[in-house]
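J.: Predicted coordinates and the sequence they were generated for:
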Amino acid sequence: MSIEIKAPTFPESVADGTVATWHKQPGEAVERDELLVDIETDKVVLEVVAPAAGTMKEILKQEGDVVLSDEVLGVFVEGAVEASADKPSDAAPAQAETESAPAADAGDVILSPAARKLADENNINPADIKATGKDGRVTKEDVLNHLKSAPKAAPAAAAPAAAPAVPAGERVEKRVPMTRLRATIAKRLVEAQQNAAMLTTYNEVNMKPVMDLRKKYKDQFEKAHGVKLGFMSFFVKAATEALKRFPAVNASIDGNDMVYHGYQDVGVAVSTDRGLVVPVLRDCDSMGLAEIESTIGDFAKRGREGKLGIEDMQGGTFTITNGGIFGSLMSTPILNPPQTAILGMHKIQERPMAVNGQVEILPMMYLAVSYDHRMIDGKEAVQFLVTIKDLLEDPARLLLDI
């Protein structure tokens, strides 16, 4: 039975998508729920999986084509895989396979012709392959499954000696189309700079109190909550408290209206292979440090796997980005519209600091808050950043709400 493979139903905020990668080609066998194709939208990559076991029959939308919600991408045939020249049908007599499939050198392993050819091409010992065919025969699928599960071998020592693809001294250029996600990021960043009166204020924070607290309780914290205690949860809690005290920083601009939010939904920038995404922590005021750390860890994992949903990144009243994990000492973060402010964290670096007339070596971090001056006055922005600094340098204030 033929089944149409359709694009997912996009939310209202997503107009269309682009076919990113076909993982199956016409004629290939497919298991139920196996990934068929990736659809890239402005915000996330959506996966389309097989509705049942069968065979991919036809691809109607090629990689790079723009598709709408529920548009047909290809045709899928449910049921057993059809017989082909190099792959005997399961219903064919076993004798036809055994006559042309001599035993392998290792033991009494029997391979189909297609399986033997594939095994020889990949230098696989037939005895290492798990056989699932009739009477213990190794099929082509068994060899493919073995290749998928086996660790990739290290390149041979002679490989680097191969002739280079490009002559010495050649000035190489490679042109790659910008992905939809990357193009959207670029467009939004340019719009943020063109449409907002963006200004940045800086300060620095002594991270020693937080580091001491983390060092003292990290083992107990992980044992009690099953998640490691990091720095980001402290910054999220400090930012949440500061947002409550300075509502304008937690607001957004909608045309000529200023929208004040009575909740704190903090977006945390996550770097992925496809680009920067900003999943949102909802109602941060009611979240504890453990829940924040656990949620951020889940966001990071799903971001790397391309499994973040559109609902994970919608909304948000404030954003935190951490360039310090890549070694950035200071930077100017760009607003994430329609939000009116963003906090930039940076690398922790020991520096000599004057403390009560004495020079001490302290772990310091530069903080930066970029804000829309149309909505936020300089006084509010500076006081907001100082509040974060004070809360981090005396973490007990987070618990005492002072």
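T.: Looks like it came in fine. What you are looking at is a predicted structure, and each value in this text was computed from that prediction instead of being measured. Residues are numbered from 1 along each chain as shown.

J.: CA only for contacts and neighbour counts going forward, please
T.: OK.

J.: got a list of contacts for whichever strand or helix holds Gly344?
T.: For Gly344, the host element (DSSP states H and E) is strand 341-345. Strand 341-345 is touched from outside by 249-250, 318-324, 331-336, 365-372, with contacts defined as Cα atoms under 8 Å, 6 or more residues apart in numbering.

J.: Then stretch 55-70?
T.: Residues contacting stretch 55-70 (Cα under 8 Å, 6+ apart): 6-10, 15-22, 24-30, 72-81.

J.: Let me see the ranges of the strands in the stretch 201-350 of the chain.
T.: Along the stretch 201-350 of the chain, the stretches classed as strands by DSSP state E, counting those that start in this stretch are 252-254, 257-259, 266-268, 270-272, 275-277, 280-281, 318-322, 341-345, 349-355.

J.: Please identify the buried residues of the fifth one?
T.: With burial defined by 16 or more other Cα atoms under 10 Å, the residues of strand 275-277 counted as buried are Val277.

J.: try this one next to it:
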Amino acid sequence: MTTEVRVPTLGESVSEATVATWFKKPGDSVEVDEMLCELETDKVTVEVPSPAAGTLDEIVAGEGETVGVDALLANISEGASEGKADKGSKETEEAAPKEVAGSGGDQGDAQGDKVDVMVPTLGESVSEATVSTWFKKVGDSVEADETLCELETDKVSVEVPAPAAGTLAEIIAEEGTTVEANGHLAVIAKGSAGEAGASKPAAGKSDGGDEAAAPKGETQYSTPEAGKGRADVEDAPSAKKAMAEKGVSRDQVRGSGRDGRAMKSDVDAAIAAAKSGAASPAPETKQAPRAPVAAEDEAREERVKMTRLRQTIARRLKDAQNNAAMLTTYNEVDMTETMALRSQYKDLFEKKHGVRLGFMSFFTKACCHALKEVPEVNAEIDGTDIVYKNFVHMGIAAGTPQGLVVPVIRDADSKSFAEIEADIADKGKRARDGKLSMAEMQGGTFTISNGGVYGSLMSSPILNPPQSGILGMHKIQDRPMVINGEIKIRPMMYLALSYDHRIVDGKGAVTFLVRVKEALEDPRRLLMDL
């Protein structure tokens, strides 16, 4: 049976890529999810995993060729084949040292009773992650699908389940280690706990066996200290190619991959830093020297490494400030009518639809209504083109213990209040639990950020690139207002619209906010499309 390997989805507004590197050649055996090749676009580098186990029969698109989305890259013959049989001796040789490392040589004939725990597919354009937490230790018994550890990428947290029941015999990638997609995390012994106990000494210390050469606590997956790297570490092929094309020397690039391996994103960061006159190419490097700290104060400090998600948030927010002509306009809305309507129907709404009626569905509907009249706020810049979106994928910013994430409510303009509330409740809960997939945080055309839940009275939200607009909601506060010549107490909320002035003019931004204000002060306008 033949399985086709095709170009995956490359990301929003990306239609083609170049085949940068093939990691396999025809005749090589491949496993499911093993990396076959690497594609490069003008935005990201994408690794293509094998969709099936078998033998790589034919490479259709060679290195250097340009391919479109869903184009045929190669063919794989599933099951046993001559190519796979020819490599039997090599696979046996590779298995032997693994037995020694995992069991101290006592179980050399029991490879079939061991199961490797591998890094799962991390998602589009994500090639590596950091091991944040191990929930099990060596010697612990585990059940099939029980969570073993948690990985952290620059976008989401990924839980790794046990592929089989047994005992955790060896942890290969410790907490804090950077691992690549399909990398080796641990080994599970399917036998008794006693058998796994024999493997524990070899993993942690040397008894004169094959691991005597490795320092305690260090494996081939260990991450070196900053500024150091291993001589046998190979930089990513895409990074080498980018350095050659851009004329960047290796000492200008600070590798963020495993053991200091340089990735294409590191080369891009070095180039961007050089253009901006930054002192160091690393995006997370401080831009100014740290102020002197007294010894007694330094002893009371706590230094914690930024998570990958926090680093990405910082980089994207700063990029938004640097790249967009960002401006913010403000207005205020009297929430009396919206609050009254919600209060009148919230019990009936929840009884019928099974979800609570909140304010977010009103704001989402009001924004969708306003975006129809001011489409440039729902557009984005692509080079010298403006891309207008005839749909609304609404991003709803949510604060989580790990940082800010923006799940996307797709086609919000065509959904009912109940559907919007159900989507928001579901994605909000999974965001807090770290269960969101990257696909659920991509493709947004406009964003709403609700700082009011934390008590914010006024703020200027930062754009979520490549979007051109973001609405900031704030705290509802009773204030004296002049209504028909009389002073009355009304529940008021400040609204803020940050927008990209390159494509949104002041008139359009103000009109958008006024339409949102009108819809919330008289919700009946939404029903009549006014």
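T.: Perfect, I can see it now. Computed from a predicted structure; not experimentally measured.

J.: Can you pull the TM-score for these?
T.: After superposition, the two chains reach a TM-score (TM-score structural alignment, normalised by the length of structure 1) of 0.77; 320 aligned residues with a Cα RMSD of 1.6 Å.

J.: before we move on, back to that, can you check which part of structure 2 the strand holding Gly344 of structure 1 sits on?
T.: Aligned by TM-score structural alignment, strand 341-345 of structure 1 corresponds to residues 469-473 of structure 2.

J.: Relative to structure 1, what is the average displacement of that stretch?
T.: Its aligned residues in structure 1 lie a mean 0.3 Å from stretch 469-473 of structure 2 after superposition (mean Cα distance after the TM-score superposition for structure 1).

J.: Quick one, which of the strands of the stretch 201-350 of structure 1 gets closest to Asn206 of structure 1.
T.: strand 349-355 (9.5 Å; Cα to Cα).

J.: on that earlier part again, which among the contacts of strand 341-345 of structure 1 count as buried?
T.: 249-250, 318-324, 331-336, 365-372.

J.: Stretch 22-33 of structure 1 corresponds to what range in structure 2?
T.: With TM-score structural alignment as the criterion, stretch 22-33 of structure 1 aligns to 134-145.

J.: Centre of the chain to the matching stretch, how far?
T.: Chain-centre distance of stretch 134-145 of structure 2: 26 Å, with Cα atoms, centre = their mean, to the nearest Å.

J.: could you pull out the helices for structure 2?
T.: 82-86, 88-103, 193-204, 237-246, 264-276, 295-298, 308-323, 336-353, 360-373, 417-432, 506-521, 524-527 (DSSP state H).

J.: Give me the range in structure 2 that the longest strand anywhere in structure 1 lines up against.
T.: The residue-count maximum for a strand in structure 1 (DSSP state E) belongs to strand 358-372. Aligning strand 358-372 of structure 1 against structure 2 (TM-score structural alignment) gives residues 486-500.

J.: Now that stretch on structure 1. Mean distance?
T.: With mean Cα distance after the TM-score superposition for structure 1, stretch 486-500 of structure 2 averages 0.4 Å from its match.

J.: what does that stretch contact?
T.: Outside stretch 486-500 of structure 2, the residues that reach it (Cα under 8 Å, 6+ apart) are 324-336, 377, 457-463, 468-482, 509, 513.

J.: Report the buried members of those.
T.: For the contacts of stretch 486-500 of structure 2, buried by 16+ other Cα under 10 Å: 324, 326-328, 330, 332-335, 377, 458-463, 468-477, 509, 513.

J.: ok, back up a step: turn the helices of structure 2 into TSV, columns for distance to Ala20 of structure 2.
T.: Converted to TSV, the helices of structure 2 look like this (distance: least, Cα to Cα, whole Å):
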stretch	distance to Ala20 of structure 2
helix 82-86	24
helix 88-103	27
helix 193-204	37
helix 237-246	7
helix 264-276	12
helix 295-298	47
helix 308-323	25
helix 336-353	50
helix 360-373	40
helix 417-432	34
helix 506-521	43
helix 524-527	51
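
J.: so which of these comes closest to Glu38 of structure 2?
T.: Here helix 237-246 is closest among the helices of structure 2 (Cα to Cα), at 7.9 Å.
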